[in-house]
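**Student:** Sharing a model prediction with you, sequence too.
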Amino acid sequence: MSSTSAPGAAAFLKAIELRRSVYTINDKIPVPDEKIVEIVEAAIKHGPSSFNSQSSRAVVLFGDEHKFVWDTVLAVLKPIVPEAEFPKTVGKVNGCFKAGHGTVLFWEDNAVVKGMQDMFPLYQDRFPPWSQHASAMVQFITWTALANEGISASLQHYNPLIDEKLREHFKLPDTWALVAQMPFGTATAPAGEKTFKPLEDRVKVFGK
């Protein structure tokens, strides 16, 4: 039996399939808030990072603090979105994101990145992209784990427009840079159909 067909791998790959972008969510979830925190903490703790730098950070928000994020998004967007288009933006932000149960904010600590650059100057130009890779893996772990608890989510990127206001409101270090926002809740409609490009064009195997 190949490693990819082993029970453990099959269960893991099946878990990955459950992770989808869902934009129609409500504020009810099937697990207590403590479970969400537990998932995020595990993702932050066990997510891989270059040289074990552990630069990823997360903020988990519920209730009014969750809503504050999306009110901030609208406040920042209002002066820059054409007036005729703004009602559509309000509908999207309030209906798809603010309507959820909570939000996870993913950050990277640039102080850690700078420290790694100073420690390993030979690779100094690589640490910023490696930091983004680490964040992406934390996001993926969190998203997949939520999906396997019956919780739907999507990944948003209103940074850097909202970084400063969120850092100030939540009293976060200036060195924290916002990477992504993940609103979550229970799906009120299924995810859309997902199509796949041919694998033979995307995966090459040699030496077999």
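**Tutor:** Everything's here; your move. Fair warning: this is a prediction, and the values are worked out from it, not measured in the lab.

**Student:** drop to CA atoms for contacts and neighbour counts, all remaining ones
**Tutor:** Fine.

**Student:** Give me the neighbour count for residue 62.
**Tutor:** 15 (other CA atoms under 10 Å).

**Student:** now do residue 120
**Tutor:** Number of residues near residue 120 (other CA under 10 Å) recorded here: 12.

**Student:** With the one 4 residues further on instead?
**Tutor:** Neighbour count for residue 124, taken as other CA under 10 Å: 15.

**Student:** Next up, the contacts around the residue nearest the centre of the chain.
**Tutor:** The structure's the chain has its C-alpha centroid closest to residue 139; by CA atoms, centre = their mean the separation is 3.9 Å. Neighbouring residues of residue 139 by CA atoms under 8 Å, 6 or more residues apart in numbering: 43, 106.

**Student:** Then it would be within a helix, right?
**Tutor:** Yes - under DSSP: H, G, I helix; E, B strand; the rest coil, residue 139 sits within a helix.

**Student:** Can you check which strand is longest in this protein?
**Tutor:** What stands out as the longest strand in the chain, according to DSSP state E, is strand 176-187.

**Student:** okay, now the one to match up with it:
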Amino acid sequence: MSAAFIEAIKERRSIYTLTSESTIPDDKIVEIVSEAVKHTPSSFNAQSSRAVVLFGDEHKKVWQLVLDTLKPIVPADQWGATEGKVNGCFAAGHGTVLFFEDSVPVKKLQDAFPIYADNFPGWSQHSSAILQFIIWTALAKEGLGATLQHYNPLITQQVLSTWGLPDTWSLVAQMPFGKPSAPAGAKEFSPVEERVKVFGK
């Protein structure tokens, strides 16, 4: 069974050539996200991770928001490339998953366990990373491509306002997804022997 899980990990790659099609129904995508949020582990069972799934015009809206935010700060000679990447790689997909962390459960744990107070925000981010990985890998197993983007905190307040989300939610990442139109490119790996050490064997 572990071999099958490792193979699923290998299939999860950054796919930048997305189409607006999907290999599975939208309801299945929502189910994957919901189950992942429910079962992702968190420190002290904080359950601080949140997710928003955008389809159709709502999906396109978040990437237009990104462009509107970037336009005033990106140099004019770089704008064409920036606009092309956002529209061609992200907005072109079928949907987007927005990942957030809610500060309310984190603050409760900080108050309840002051000795660990400085650690809880970092542990919250660890939980978010696990959630992102689970959803990304699950989508890949369904034949969908995705990438992980980080236009936060530039767009955080606009996102919260646009979708009426609590101001205690902090945007962590954006995951556009869709049916791939081309496979991921070749990937180079540093020698694993330099990255894994074993003692006591």
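**Tutor:** Arrived safely. Just so we're clear, the structure is a prediction, and the values are computed from it rather than from any experiment.

**Student:** which residues of the first structure does stretch 11-30 of the second structure align to?
**Tutor:** Mapped onto the first structure using TM-score structural alignment, stretch 11-30 of the second structure covers residues 18-37.

**Student:** circling back: what range in the second structure does the longest strand of the first structure sit on?
**Tutor:** So strand 176-187 of the first structure sits over residues 169-180 in the second structure, by TM-score structural alignment.

**Student:** Also stretch 151-162 of the first structure?
**Tutor:** Using TM-score structural alignment, the residues of the second structure aligned to stretch 151-162 of the first structure are 144-155.

**Student:** Show me which residues of the matching stretch are buried.
**Tutor:** For stretch 144-155 of the second structure, the neighbour count (16 or more other CA atoms under 10 Å) marks 144, 145, 146, 147, 148, 155 as buried.

**Student:** buried set for stretch 105-123 of the second structure?
**Tutor:** Result for stretch 105-123 of the second structure [16+ other CA under 10 Å]: buried residues 105, 106, 109, 110, 117, 120, 121, 123.

**Student:** And these, which is closest to residue 77 of the second structure?
**Tutor:** Set against residue 77 of the second structure, the nearest of these by CA to CA is residue 121 (38.3 Å).

**Student:** Would you agree that closest one is in contact with residue 108?
**Tutor:** No - with contact defined as CA atoms under 8 Å, residue 121 of the second structure and residue 108 do not form a contacting pair (11.4 Å).

**Student:** now the helices for the second structure?
**Tutor:** Assigned by DSSP state H, the helices in the second structure fall at 2-11, 26-39, 56-70, 76-85, 103-112, 120-141, 156-162.

**Student:** Single out the most deeply packed of those helices.
**Tutor:** With neighbours defined by mean count of other CA atoms under 10 Å, none of these is more surrounded on average than helix 120-141, at a mean of 20.

**Student:** Would you mind getting the average deviation of that one from the first structure?
**Tutor:** Relative to the matching residues in the first structure, helix 120-141 of the second structure has an average distance of 0.2 Å after the fit, by mean CA distance after the TM-score superposition for the first structure.

**Student:** what distance separates that helix from the centre of its chain?
**Tutor:** Between the centre of helix 120-141 of the second structure and the centre of its chain there are 8 Å (CA atoms, centre = their mean, to the nearest Å).

**Student:** what does stretch 186-205 of the first structure give?
**Tutor:** Using CA atoms, centre = their mean, the offset of stretch 186-205 of the first structure from its chain centre is 19 Å.

**Student:** Buried residues of it, list them for me.
**Tutor:** Using 16+ other CA under 10 Å as the test for burial, stretch 186-205 of the first structure gives 186, 187.

**Student:** Please list the residues outside that stretch that contact it.
**Tutor:** By CA under 8 Å, 6+ apart, stretch 186-205 of the first structure touches 20-30, 100-101, 150-152.

**Student:** Now with 6 Å, please.
**Tutor:** Outside stretch 186-205 of the first structure, the residues that touch it by CA atoms under 6 Å, 6 or more residues apart in numbering are 22, 24, 25, 26, 28, 29, 151, 152.

**Student:** Over to stretch 114-131 of the second structure?
**Tutor:** Applying CA under 6 Å, 6+ apart, the external contacts of stretch 114-131 of the second structure come out as 40, 42, 49, 110.

**Student:** now with 10 Å?
**Tutor:** The contact list for stretch 114-131 of the second structure, computed with CA atoms under 10 Å, 6 or more residues apart in numbering, reads 33, 36-51, 99-103, 105-111, 113, 132-134, 136-137, 172-173.

**Student:** what range in the first structure matches it?
**Tutor:** Counting by TM-score structural alignment, stretch 114-131 of the second structure sits on residues 121-138 of the first structure.

**Student:** Contact partners for the residue nearest to residue 159 of the first structure when sequence neighbours are not counted?
**Tutor:** Excluding its sequence neighbours, the residue lying closest to residue 159 of the first structure (CA to CA, 6 or more residues apart in numbering) is residue 178, at 6.1 Å. Neighbour list for residue 178 of the first structure: 57-58, 105-109, 157-164, 166-167 [criterion: CA under 10 Å, 6+ apart].
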